[in-house]
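> when you get a sec, could you give me coordinates for this:
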Amino acid sequence: MARDKCGKILIVDDNEDVLLSLNMLLKPYVEAIRVINTPERIIEFMDSFKPDVILLDMNFHRDAISGEEGYEWLDKILKHNPKSVVLFITAYVDTEKAVMAIKAGAIDFIPKPWDKKKLLDTVKSAVELSKERNRNINNQKQYTITEVSPQEAFARFIGECPAILDLKAQIKRVASTDANVLITGENGTGKDVVAHALHNLSARNTKPFVNIDLGCIPENLFESELFGYEKGAFTDAKGAKEGRVESANEGTLFLDEIGNLNLQTQQKLLTMIEKRQTQRIGSNEVNNVDVRILAATNANLCKKVGEGEFRQDLFYRLNTIELHLPPLRERGEDIILLAEHFLNIYSGKYSVGKVVLGASAKKKLMQHTWPGNVRELQHCIERSIVLNDKPELSAEDIRLETSSTASASYLTIGGIENVESLNLQTLEREAIKRAISLSNGNLTQAAEMLGITRFALYRKIEKLGI
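Take a look at the predicted model:
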């Protein structure tokens, strides 16, 4: 969670020891904390303290393990503010409760006893989700306006392998047009970096760049986030809100994880693209908009079209130009270039002086398959800087992710040979169940085992009816 403080946390638990422990643990990392030992005061603190995240105990009576009280209070919290981000605290976690909690609207579990690092990571992710849900509230536009040179536009785009050099050349050609672009590639390859480069090299680079991560937004909020709403349009719409499309007017709208968009919102997005008009929920007024759309996905949209999960006409509209990012394992010496880039960033951030990679460290980095791609490499280098005080890192100082190992162990323990069907959906369902079971209901850990984001796991749970 680094040293930067983020978010306001409300902790609700009837155990004074738990309140004290969590308060002491989280205090150095967050902006403010409030603790209460009775759930009856939750709404009061929601209105006065306005927490970004609520840590809620599931059981408030001695020997209670059902979690029913937690579900009841979760329902009250979400009725009071549907955008609330709630993490359950419980010593009794199983697969059934984990799935029930997610369906009820919780974000994740914090098991007792907790692992400090996982707890901090979970809280940080929850705060980020809370900020995302509340972005643009009260019509405050949350976008970046930049004016940069072509050299600056590629400052974050590290790489010299043939595929990346060809991609940079394509970006330069495409950026000057207003063509919609679909950016494809595995998770963690840097699709957002490509989107920013396209915007920064375009004639729109002094106008808004609005990013909406559809993988972090509940499905029932897609439409309101994209198109906004008027006061009274639905329960809890206490004021008007500008949609992201309006915010991006004359600029660039970046739709990350476009494959998550439901069919109903796909239709409205298609209409907006074709007519260049947008309409808020609850309004009869139509507004003209001028936006360039960049979309990104790690999914096979052609397959989704064939399965009826993605509109073919929208796919063609988004796919005027397709730019593909290769996985890190196919980029050769770029691995070392990126590693050295992150070394410079984190050695400065943590004030440890100049740090270099030794020959054995470079060999280890080159031999790894990097299932998490550039994002995994970035975390690996940051972890190596934090845990070592050497001017030169060796192979033993490079601590690689274990998610691929955990996924492999599932195949060994659960075994494909023990699954009656080789249907991909069935295998995926069994893998998710197994990961949730192995992680004792900790969905953050389960997602790591599966090699996907926690929010992607939520969507799969809902989609597969687990």
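> could you use CA atoms for every contact and neighbour count after this?
OK.
> helices along the stretch 1-150 of the chain, start to end?
16-26, 42-48, 68-80, 95-104, 116-133, 150-153 (DSSP state H, counting those that start in this stretch).
> which one, of the ones you listed, ends up nearest to D166?
helix 150-153 (15.7 Å; CA to CA).
> one more to line up against the first:
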Amino acid sequence: MTHSILIADDDVQIIMALKLLLKTHQFDVVVAQTPNEAIEHATKREFDVALIDLNYQADTTSGQEGMALINDLKKLDELLPIVVMTGYSSVDIAVDVMKLGASDFVQKPWGNERLLSILQNQISLKQSRRLGNKLAAHNALLSNERSTPSCNIVAESAVMKQLLTQLEKLALSDMSIMLTGENGCGKACLPIIFIVVHRAITIHM
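Prediction:
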């Protein structure tokens, strides 16, 4: 499976080496030589992971440009894993970039196996977080539907209104329902009504 990666580094030789390595391992590689160029790419498309340098031509030692880039990338995609790579690594810088949202830290020159392992792990973590967010949103929707049942069926008769009220109450339970009655009395319509009141109930007829 191909994964997309954004690489930001101002060293052409570094970019060439990374492209050769990552394309061999089925990565769709997009490169940027400045933070602004990286942001431009990230604005246009989503990436599975980003591999960025901390230092660029305007400031080659402090890591401030890279830190600002991390912040900007996270604003565009808070789930984007960002792996930081720099030749001026230190414990202090590593701590700072992690606080900003970087996922991991690699020092130049890197080890190919370790770098590939880090990238694959971060991609897997992003997929897990995205799935977790979808499940949480789905559960929140179900919870809201259970707490605020609604019915869009219009009823005029008092008997039908009473039936719909009872169904809305039943829709909040987990019980199974058995419908009885003579042929032609409308039993087949009731499963549709249960769907309308937003609750899946096992119905036996």
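> report the TM-score for the pair.
For this chain pair, the superposition-based TM-score is 0.65 by TM-score structural alignment, normalised by the length of structure 2; 152 aligned residues with a CA RMSD of 2.8 Å.
> returning to what we had before: okay if I get the helices of the stretch 1-150 of structure 1 as TSV plus distance to I385 of structure 1?
Formatted as TSV, the helices of the stretch 1-150 of structure 1 follow (distance: least, CA to CA, whole Å):
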stretch	distance to I385 of structure 1
helix 16-26	23
helix 42-48	39
helix 68-80	40
helix 95-104	35
helix 116-133	16
helix 150-153	26
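> just list the residues touching the residue nearest in space to the middle of structure 2, thanks.
Most central in structure 2 under CA atoms, centre = their mean is R130, positioned 2.7 Å from the mean C-alpha point. Counting by CA atoms under 8 Å, 6 or more residues apart in numbering, R130 of structure 2 touches L79.
> now which residue in structure 1 aligns to it?
Counting by TM-score structural alignment, R130 of structure 2 lines up with N134 in structure 1.
> same thing with S90 of structure 2?
Checking TM-score structural alignment: S90 of structure 2 goes with D94.
> okay, now its match: neighbour count?
15 (other CA atoms under 10 Å).
> one more: the one 3 residues further on?
Counted with other CA under 10 Å, the burial measure for K97 of structure 1 works out to 15 neighbours.
> distance of it from E31 of structure 1?
The gap separating K97 of structure 1 from E31 of structure 1 is 31 Å, by CA to CA, to the nearest Å.
> what's the answer for L19 of structure 1, then?
With CA to CA as the criterion, L19 of structure 1 and E31 of structure 1 are 17 Å apart.
> comparing these two, which residue is more hemmed in?
The neighbour count for L19 of structure 1 versus E31, taken as other CA under 10 Å, is higher for L19 (18 against 13).
> excluding its backbone neighbours, what's nearest the equivalent of that one over in structure 2?
Superposed on structure 2 with TM-score structural alignment, L19 of structure 1 falls opposite I15. In space, and not counting its chain neighbours, I15 of structure 2 is closest to D9: 6.7 Å by CA to CA, 6 or more residues apart in numbering.
> show me what contacts that neighbour?
I15, V31, A32, Q33, T34, I52, D53, Y56.
> how about these, which pair is most distant?
The widest separation within the contacts of D9 of structure 2 (CA to CA) is 14.1 Å, between V31 and Y56.
> and the residue nearest to I15 of structure 2, how close does it get to Q64 of structure 2?
Distance from D9 of structure 2 to Q64 of structure 2, by CA to CA: 14 Å.
> can you map out the strands along structure 2?
Applying DSSP state E to structure 2 gives strands spanning 3-8, 27-32, 49-53, 82-86, 104-107, 177-178, 203-204.
> Throw those into JSON lines and include distance to K19 of structure 2, thanks.
Below are the strands of structure 2 laid out as JSON lines (distance: least, CA to CA, whole Å):
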{"stretch": "strand 3-8", "distance to K19 of structure 2": "9"}
{"stretch": "strand 27-32", "distance to K19 of structure 2": "7"}
{"stretch": "strand 49-53", "distance to K19 of structure 2": "11"}
{"stretch": "strand 82-86", "distance to K19 of structure 2": "15"}
{"stretch": "strand 104-107", "distance to K19 of structure 2": "17"}
{"stretch": "strand 177-178", "distance to K19 of structure 2": "61"}
{"stretch": "strand 203-204", "distance to K19 of structure 2": "58"}
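> deepest in the core, which of the ones you listed is it.
Of all the strands of structure 2, strand 49-53 carries the top mean neighbour count, a mean of 26, counting by mean count of other CA atoms under 10 Å.
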